[in-house]
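Participant: show me how the following folds:
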Amino acid sequence: MEKPSLSLLLQVVLLLFILYRIFGRYCGHKSSKLPPGPYQYPIVGNMFQLSGIMHSTLAKLSKTYGPLMSIKVLNRTMIIVSSPKVAKELLQKYDHLYTSRLVLDSARAFDHHKFSVVWLPINSKWRNHRKLCKEQLFSSERLNASQGLRQEKVQQLCNYVHGCCINGEVVDIGEATFTTMVNIVSSTFFSVDFGCYESNSSQELKENILGVLDTLAKLNLSDFFPVLRAIDPQGIRRQTKFYFGKLLQMFDEIIRQRLQEREKSLAYCRRNDLLEVLLDLIQQHKTEWSIKDAKHLFLDLFQAAFDTISSTMEWAMAELLRNPDKMEKAKTEIREIIGHRKLIQDSDISALPYLRAIVKEALRLYPPASTMSRYYEADVEIDQYIVPKNTLVLVNLWAIGRDSSVWSNPDSFVPERFLDSEIDVKGHHFELLPFSTGRRICVGMPLAERMIHLILASLIHNFDWKLEEGMKPEDIGMREKLGITMQKAAPLKAIPIRATM
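Facilitator: Next up, the predicted model:
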């Protein structure tokens, strides 16, 4: 499908601007009460000032206009928060007025927004989804019980890397981590591995997940002018529907087979997985859960596993390869605690403060989601400025993580800054909110924390690493990929060497 030209899109925008003015639906606010911001051009607002990577562009503007700033894109006013102090006042003081986040038109494919724990407003259905995730997936009891499964999958990762050692092959860190997480998630949900390190079996799954993330990141006119949803002028929702369809079809087939086994087999052997739990709940009519709810939950969780864990692992390893002294410091700490034991357990992580500092520092510099959005059901007053109700508020987590008034050498990778600090990533410290905060805090944070530490520690402990021939640490590309999540533009590849214990 050919993409519409820029001139055509501008003509559409102009027409809609005129129609909104005629019918009194153009969204505007009293500028005297709004926070300061750059000059807003007619019709387009600040649209053409926001090219490139959104979070870094907004951070640059905030240095001129302050940590509470207003901008406008087409017909939508946005409030940008870029400091932990303002974020704390807004997110803590007015959490009771928080209603929902912006539902992108692309997320409406297959009515995903009506079932997704990510996109649902805070209502009974959303609470039901969150409760099930907390109790059946991410409670301490459940995670402790599934520790053996995670260790098995991490051991498979180490076996693959060991094979690369023997053959002198390069390891794509992001790809290998993705396969590990795919297998952990698919085994937890369905008692089956979806990925294989030695083949491209998980490649289609990754392409579909990346396709979803890419379409969600695109500027969509339908998000600014809901009247356009019916025609989807850029085809973005149709693209999302294609990728959603592939993933939902896969889940549908697995669920169908499981239901057939449960109904027809007299010697049916129950699995200890999430699908078994959900089917029990659905068939016993004990909750509002349906097969459709289950499929959309799987869709959310597969995306989250890729977003958070795979990307954070890749950024952390990239920084360690760029800073060999910090890699060696981490390796020494792990060896002092673990000794000659190859298998690292969840319980070991609390005894590895430098490893935990590395993860915090990676999340500070590269939060999985660079911004988080909020809507409030009433006007909110901050520093004598008004955030009008139903205005999109974006908290720039990337900018907060690099605020020079909070962090010394904010753009440098310095894990040591966290060694004597009480700051954690659990949503209580507004200087570091990689998993969000409040009622919308990432429900999968307990698993993400365990897996990032476990995989990173295993790769550091069991292997030494060198770059490909001719590469120096400073040659590692650290540019971000344009998208809704924080991903490396260039894959991180390195050659493993069997570590001497």
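Participant: hey, let's count contacts and neighbours off CA atoms from now on
Facilitator: Will do.
Participant: so Leu394 touches Thr77, yeah?
Facilitator: No: under the criterion of C-alpha atoms under 8 Å, Leu394 makes no contact with Thr77, lying 10.9 Å away.
Participant: okay, helices next: where are they in the stretch 351-500 of the chain?
Facilitator: Remark: helices assigned in the stretch 351-500 of the chain by DSSP state H, counting those that start in this stretch are 353-365, 397-401, 445-462.
Participant: quick one: closest of those helices to Val118.
Facilitator: helix 445-462 (13.7 Å; C-alpha to C-alpha).
Participant: now that closest one against helix 353-365, angle please.
Facilitator: Orientation check (axes from the mean of the first three to the mean of the last three C-alpha atoms, to 10 degrees): helix 445-462 against helix 353-365 gives 120 degrees.
Participant: just give me how far helix 445-462 sits from the chain centre.
Facilitator: 17 Å (C-alpha atoms, centre = their mean, to the nearest Å).
Participant: what does stretch 164-174 give?
Facilitator: 26 Å.
Participant: again, but for stretch 88-102
Facilitator: On C-alpha atoms, centre = their mean, the centre of stretch 88-102 falls 20 Å from the chain's centre.
Participant: now it: buried residues?
Facilitator: 88, 90-91, 97-102 (16 or more other C-alpha atoms under 10 Å).
Participant: ends of it, what's the gap?
Facilitator: 20 Å (C-alpha to C-alpha, to the nearest Å).
Participant: got a list of contacts for it?
Facilitator: 119-122, 373-378, 380, 382, 392, 430, 437-438 (C-alpha atoms under 8 Å, 6 or more residues apart in numbering).
Participant: to compare against the first, here's another:
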Amino acid sequence: MITMEQITTSLCLFLALLLPLVLLGARRANGNGSGHRLPPGPWRLPVIGSLHHLVGKPHAHRAMADLARRHSAPLMHLQLGEVTFVVASSPAAAREILRTHESSFASRPSSSAKHAMMSSDGAGLASSPYGAHWRQLRRIYIQELLSARRVRSFRHVREEEVARLVAGVAVAAKAGEAANVSERAAVAVTDAAVRAIIGDRFQRRDEYLEGMAEVGKLLLGFSLADLFPSSRLAELVSGTTRRAEATRRKMFELMDCAIRQHQERRSDVDSEEDEDILGVLLRIHHDHEEGYEIPLTMGGVKDIILDLFLAGTETSAATLQWAMSELVRNPRILQKAQAELRDKLQGRATVTEDDLPGLNYLKLVIKETLRLHPAAPLLIRECGEPCKVLGYDVPRGAHAFVNAWTINRDPEHWADAEAFWPERFEFEARAVDLRGGADLEFISFGAGRRMCPGVAFAGAVMELALAAMLYHFDWELPAGVAPGDVDMEEETGVVVRRKNDLYLCPVVRVPPRAA
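Facilitator: Model prediction:
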């Protein structure tokens, strides 16, 4: 994978060598010789197309939103190297791609990083192209791995890990220290997800967290090798395949360790209801169960685990970080959420999942966090057959970005769109849950066939952890930091989290039960 800063350096050298050719051909490059009525977009240069509009801008979702606004293009054309992109920046454009022409955009584009990250005999749900294999994988996810019953069976795991989170923060509060909320939230979410997947806390958790951060960067999708697929030089310069293969070897070695740990600890279970997720996958792999026509190989098992590790930890941890960041920037909202919790629980020593159904304002806080900070701001699809979107031609093979970040902030659909205001979901009577709005004006976990199947899995741990942190503690900013000064800079990755860790000073309000 190559960062946008590295692309900038490479292109500067490239343009220095070919500047006369680029300038002479710039006007011709802006014509459309294909006969297609492509969407509007920014001016292009030969060879690199529209790429110069994005280099030096680390956050692609923000750069694309700015370009779409400047060109009044709810559907925008970008030519990035050899690859045609269309960018949907309005609910109407998103609806056509994700619903009206859902079958045409049912696959995600391949990339050198994705290809190198997959095993030779498998692919996870996120990377698998649409077809029989993908349909079988989705069935396994929905019926076996992430069903409502299976998610409920992990309740004790979530409650135990959240209790550990609260106990650790209480220790910091007692010592008068600032707590690294980002790190503690990531550890709690990771341990809850990994215990659900392999049945135990992972012995090599720190290595896993480092590896997942690298995977997230690799899968972001901006690599010279992907934008110039016919160029061997681009692959050599980017080094994407080498880096992805090294990461795959490391992550698969961790998967082998997790499988060994699972087998040592879980040689037998009382029933299928007691199985962890890896146990389910190994059962399907070994037994070749009826109803699954395509064998689930060990490579496929590892790819699924890798998918679940990424989807089950990064998104939830990032959302918790952003929720706490927005709450300390908005003391009125923080106090209102805490009042709801404390009024309901009346001093009880522990928050449990039984307490969550009636916490309406807490749910609004999570929705508003996901609106402003969707964990995956760009939903990526590939056009499998020519079609028209908003009256424009989208050719086969074009890559489509649905910019969830800018759609969630569209001022035509959201009053005071940049403000953190959870009440909007209540006062505006929007029928919106974590799965999004009916008109796709709110997209947090995607839509259509490629929608994330782990919404319930992610939502359960997010809600419980946030409730516990708000119930047990008051939260103060470090000395000299005003609410309006809270750092909100984003990290670049397939999941957008805070760039810098969030440190807050906890004050125990309701003493927790010892973990």
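Participant: buried ones from the contacts of stretch 88-102 of the first structure, can you make that a ChimeraX selection?
Facilitator: Buried residues within the contacts of stretch 88-102 of the first structure, by 16+ other C-alpha under 10 Å, are selected in ChimeraX with:
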select :119,120,121,373,374,375,376,380,392,430,437
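Participant: out of the contacts of stretch 88-102 of the first structure, who's nearest His453 of the first structure?
Facilitator: With C-alpha to C-alpha as the yardstick, the closest approach to His453 of the first structure among these comes from Thr437, at 20.8 Å.
Participant: skip the chain neighbours and tell me the closest residue to the closest one.
Facilitator: Gly427 (4.4 Å; C-alpha to C-alpha, 6 or more residues apart in numbering).
Participant: confirm for me that that neighbour is in contact with Gly438.
Facilitator: Yes: assessed by C-alpha under 8 Å, Gly427 of the first structure is found in contact with Gly438 at 7.0 Å.
Participant: so what's the corresponding residue of the first structure for Pro478 of the second structure closest to, chain neighbours aside?
Facilitator: Matched to the first structure by TM-score structural alignment, Pro478 of the second structure sits across from Glu468. Counting by C-alpha to C-alpha, 6+ apart, Ala494 is the residue found nearest to Glu468 of the first structure once chain neighbours are left out, at 6.1 Å.
Participant: what do we get in the second structure for that neighbour?
Facilitator: In the second structure, Ala494 of the first structure lands on Leu504 (TM-score structural alignment).
Participant: next: Leu248 of the first structure.
Facilitator: Match for Leu248 of the first structure (TM-score structural alignment): Phe252.
Participant: list the contacts of its match.
Facilitator: By C-alpha under 8 Å, 6+ apart, the neighbours of Phe252 of the second structure are Lys302.
Participant: can you tell me the element it falls in?
Facilitator: Phe252 of the second structure is part of helix 240-265 when elements are defined by DSSP states H and E.
Participant: so how far is that helix from its chain's centroid?
Facilitator: With C-alpha atoms, centre = their mean, you get 21 Å for helix 240-265 of the second structure.
Participant: distance from that helix to the first structure after superposition?
Facilitator: For helix 240-265 of the second structure, the mean deviation from the first structure after alignment is 2.8 Å (mean C-alpha distance after the TM-score superposition for the first structure).
Participant: how about the very next helix or strand once past that helix, aligned to which bit of the first structure?
Facilitator: Sequence-wise, the next helix or strand downstream of helix 240-265 of the second structure (DSSP H and E) is helix 277-287. Counting by TM-score structural alignment, helix 277-287 of the second structure falls onto residues 274-284 of the first structure.
Participant: now the matching stretch, how far from the centre of its chain.
Facilitator: 27 Å.
Participant: how near is Phe17 of the first structure to Val227 of the first structure?
Facilitator: With C-alpha to C-alpha as the criterion, Phe17 of the first structure and Val227 of the first structure are 12 Å apart.
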